[in-house]
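Novice: Sequence and predicted structure are below.
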Amino acid sequence: MDAVSSESEIDTVVLDLGQVLVDWEPQRAHPHLSAQAWHAVAAEIDFHALNLRADAGETWASLEEEVAAAWPQHAGFLARYAEAFATTLTGPVPGMPELVGEMRARGLRLLGLTNWSSETFPHGRVAVPAMHELEAIVVSGDLGLVKPDPAIYQHLLDRFDVAPARALFVDDRLANVEAARALGLHGHVFTDAASLRRELAGLGVVIDPPA
């Protein structure tokens, strides 16, 4: 394993998981619905707000009861989503399994920080082999905290003795990255593996793209 260069500004990379390591398409849990119909239901019940509540520790069963009571015509929508969750993970984000392996080979410490329901998270471990390259993963559903709450970042920093100024936080959501920056971490809004390579190079960690 190559050691991180003394010229590098960082020694730790903290990675979000969804849309960074693994592609997530929630509508795939309901293949009987057209894309238009799925988005209409999701908007009516505010699926993404409900999903965030699950990420914060609420059970899918309790959320399904809430939806069924408020929108009887959509009873079963969340239950189906939770049951078919594995189908919503469509594979690794292109280039990221290789980059994760290369970062580890360079001696960077790799941690995960994800907004994810503790009920469905085990599917992620199966679907995303790159997760096993990470030293540890902080899962929001286990803590009852979600990004961008500063407390979840502080939990990771304290638990793993991470120096904020020596860490890069990577997430596809700007609000989450800004929260990390406010605590002193370097931050990168993820779009693709190539842009993350450039960010790392700017911090003194040059990882050449695969031939």
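Specialist: Structure received.

Novice: okay, CA-based contacts and neighbour counts for the rest of this
Specialist: Will do.

Novice: how about the helices in this structure?
Specialist: Along the chain, the stretches classed as helices by DSSP state H are 35-45, 47-55, 60-70, 77-83, 96-105, 121-127, 140-143, 150-159, 174-182, 193-202.

Novice: among these, which is nearest E9?
Specialist: The minimum distance between E9 and those falls on helix 193-202, with 8.9 Å, by Cα to Cα.

Novice: now the angle from the closest one to helix 96-105?
Specialist: Per axes from the mean of the first three to the mean of the last three Cα atoms, to 10 degrees, the angle that helix 193-202 makes with helix 96-105 is 20 degrees.

Novice: quick revisit: do you know which of the helices of the chain lies nearest E133?
Specialist: Smallest distance to E133 across these (Cα to Cα): 7.0 Å, for helix 96-105.

Novice: Mind listing residues that contact the closest one?
Specialist: Helix 96-105 has contacts (Cα atoms under 8 Å, 6 or more residues apart in numbering) with 1-2, 20-21, 110, 129-130, 133, 193, 197, 207.

Novice: Below is an additional structure, to be compared with the one above:
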Amino acid sequence: MKNHAYHSIIFDLGAVLVDWNPRYLYSKIFATPEEVEDFLENVCTSDWNETQDEGRSLAEGTDLLIAQHPQYEAQIRAFYGRWKEMLGGPIPETVEILKKLKESGRFKLYALTNWSNETFPIALMEYQFLQWFDGIVVSGKEKLRKPHHPFYQLLLDRYNVDKSTSIFIDDNSRNVKAAEEFGIESIHFLSPAQLQEELSSRGILN
């Protein structure tokens, strides 16, 4: 527990506020869960997807992967062609936490997200709560991403945020570790209930 004033709360979006999971799509495409996992571990990997999050075009990323795995062309094209089917909707309990923080008027709220600049506009249209943020920094637009420290610095510089009075929330332990090393106190998001408890223990939420 830290006893100091917080001014800025920085949220990750995917798996914290937005339920995004490629398994929602690929469970419709493959016959078994084992085939889904094999495909996501060996073909459309998280590293491959994050390169699009860092600014590579969806078309280039798709073509590159098809050249490596031509037998999976249709399944690879589905990743971005049917991307919207990976969205499970908002995570309502976390959105409620965000709403309480907004309504308190005590904090500036920011989002720092690894997200393709080509698919992020879909989320902006789908989820009204994204309008509640005072600023959103999208990796695909900036061609930088978590866990690289310059991406965190970009948010601080753009919105004049003091990292010593900020807290960062992310479901990815790699990104949390990087933020802590960078000097931003962080919460590794595991569930909305756990986040509520962590924020309450710091006096951020009642």
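Specialist: The structure has been received and is ready for your questions. Note that the structure is predicted; figures quoted are calculated from it, not measured.

Novice: what's the TM-score here?
Specialist: Put the two chains on top of each other and the TM-score (TM-score structural alignment, normalised by the length of structure 2) is 0.91; 201 aligned residues with a Cα RMSD of 1.5 Å.

Novice: Of the contacts of helix 96-105 of structure 1, keep whichever come out buried.
Specialist: For the contacts of helix 96-105 of structure 1, a neighbour count by 16 or more other Cα atoms under 10 Å gives the buried set as 20-21, 110, 130, 193, 197.

Novice: Need the max-distance pair from those residues.
Specialist: Taking Cα to Cα, no two of those sit farther apart than A130 and R197, at 16.6 Å.

Novice: that older thread, possible to save the helices of structure 1 as CSV with distance to R166 of structure 1?
Specialist: Below are these laid out as CSV (distance: least, Cα to Cα, whole Å):
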stretch, distance to R166 of structure 1
helix 35-45, 40
helix 47-55, 28
helix 60-70, 37
helix 77-83, 37
helix 96-105, 15
helix 121-127, 27
helix 140-143, 23
helix 150-159, 11
helix 174-182, 12
helix 193-202, 12
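
Novice: so A15 of structure 2 makes contact with L190?
Specialist: No - between A15 of structure 2 and L190 there is no contact under Cα atoms under 8 Å: 9.3 Å.

Novice: which of those two has more neighbours?
Specialist: A15 (19 against 15; other Cα atoms under 10 Å).

Novice: Can you find the partner of the more buried one in structure 1?
Specialist: By TM-score structural alignment, A15 of structure 2 lines up with Q19 in structure 1.

Novice: Roughly how far does the residue of structure 2 most remote from its centre sit from R23 of structure 2?
Specialist: Within structure 2, the residue lying farthest from the chain centre (Cα atoms, centre = their mean) is Q71, at 30.3 Å. Computed as Cα to Cα, to the nearest Å, the Q71 of structure 2 to R23 of structure 2 distance reads 20 Å.

Novice: cool, S173 of structure 2 as well?
Specialist: Distance from S173 of structure 2 to R23 of structure 2, by Cα to Cα: 21 Å.

Novice: Give me the number of neighbouring residues for the nearest residue to Q27 of structure 1 once chain neighbours are set aside.
Specialist: Spatially, and ignoring its direct neighbours in sequence, Q27 of structure 1 is nearest to W38 (6.4 Å; Cα to Cα, 6 or more residues apart in numbering). Per other Cα under 10 Å, the neighbour tally for W38 of structure 1 reads 19.

Novice: From what I see, W38 of structure 1 and A29 are in contact.
Specialist: No - with contact defined as Cα under 8 Å, W38 of structure 1 does not reach A29; the gap is 9.8 Å.

Novice: residue contacts, the closest residue to D171 of structure 2 other than its chain neighbours?
Specialist: In space, and not counting its chain neighbours, D171 of structure 2 is closest to F189: 4.5 Å by Cα to Cα, 6+ apart. Contact analysis of F189 of structure 2 by Cα under 8 Å, 6+ apart lists 16, 169-172, 195.

Novice: coming back round to it: just give me the closest of the contacts of helix 96-105 of structure 1 to T90 of structure 1.
Specialist: Using Cα to Cα, the contacts of helix 96-105 of structure 1 come closest to T90 of structure 1 at L21, 10.9 Å.

Novice: what about the counterpart of A74 of structure 2 in structure 1, neighbour count?
Specialist: Mapped onto structure 1 by TM-score structural alignment, A74 of structure 2 lines up with G76. Close neighbours of G76 of structure 1, defined as other Cα under 10 Å, add up to 15.

Novice: Over to A151 of structure 1?
Specialist: 12.

Novice: about what we covered before: need the residues touching each of A15 and L190 of structure 2.
Specialist: Contacts common to A15 of structure 2 and L190, judged by Cα under 8 Å, 6+ apart, are D171.

Novice: L143 of structure 1 contacts E58, doesn't it?
Specialist: No - if you go by Cα under 8 Å, L143 of structure 1 and E58 don't touch, sitting 11.0 Å apart.

Novice: which residues touch stretch 12-23 of structure 2?
Specialist: With Cα under 8 Å, 6+ apart, stretch 12-23 of structure 2 has contacts from 36, 79, 83, 86-92, 94-95, 111-113, 168-171, 189.
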